[in-house]
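Asker: Build me a model:
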Amino acid sequence: MFTLRKTYFPYVSPFDPCPPITCKEYVTPPNLYINFQPQGLQQFHPKEALRTGTLWPFFYDPYFNHHELKLREGQSDA
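Answerer: Below you'll find the predicted structure:
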């Protein structure tokens, strides 16, 4: 199984003049995890494909920064 959102913990120097960001994250594109496009992949409806920018849901990757993700997760719990 793969995840599109990765995190890492950079070195924090005791001499940093600013408060450090202890956990950083980055996003990898979904096409890194597929060698070739298999036949019969599920497809979006044409209007949805135009809105998302891809015909195949597997390759759809909306970008949300970590603040937006926390807001969206909070709204889904309510």
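
Asker: hey, let's count contacts and neighbours off CA atoms from now on
Answerer: Noted.

Asker: does the residue lying farthest from the centre of the chain count as helix, strand or coil?
Answerer: Farthest-out residue of the chain from its mean C-alpha position, per Cα atoms, centre = their mean: residue 15, at 32.6 Å. Here residue 15 is coil, with the state taken from DSSP: H, G, I helix; E, B strand; the rest coil.

Asker: to compare against the first, here's another:
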Amino acid sequence: MNSQPPPFTNVKSYVPFRGPCDPCPPIGRKYFSTPPSLYLGFQPPGLPQFSPADALRKGTLWKVFYDYYDNPYRKGAGKPRG
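Answerer: Take a look at the predicted model:
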């Protein structure tokens, strides 16, 4: 059996525990996002940068720190806009 690590993704998910005597309906899958800086460590020199206009729109100068948020609960989610 080949156990490869999953590909990098900043969106993780889990299913909350539901006990056998829990009267509430199941919640279902929950999603959360981890920031790109979590996986980078120290910022290396010479990182690619956005243009100043793009940096203002995206909220960061460096491309590796850009984290597009896509609501996983919205129908048709998965395509970055803009």
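
Asker: Would you mind finding the match for the residue farthest from the centre of structure 1 in structure 2?
Answerer: By TM-score structural alignment, residue 15 of structure 1 lines up with residue 21 in structure 2.

Asker: what's the spacing between its match and residue 36 of structure 2?
Answerer: 39 Å (Cα to Cα, to the nearest Å).

Asker: now swap in residue 58 of structure 2 and tell me
Answerer: In terms of Cα to Cα, residue 58 of structure 2 sits 14 Å off from residue 36 of structure 2.

Asker: what's the mean deviation for the longest helix that structure 2 contains versus structure 1?
Answerer: Counting by DSSP state H, the longest helix found in structure 2 is helix 52-58. After superposition onto structure 1, helix 52-58 of structure 2 sits on average 0.4 Å from its aligned residues (mean Cα distance after the TM-score superposition for structure 1).
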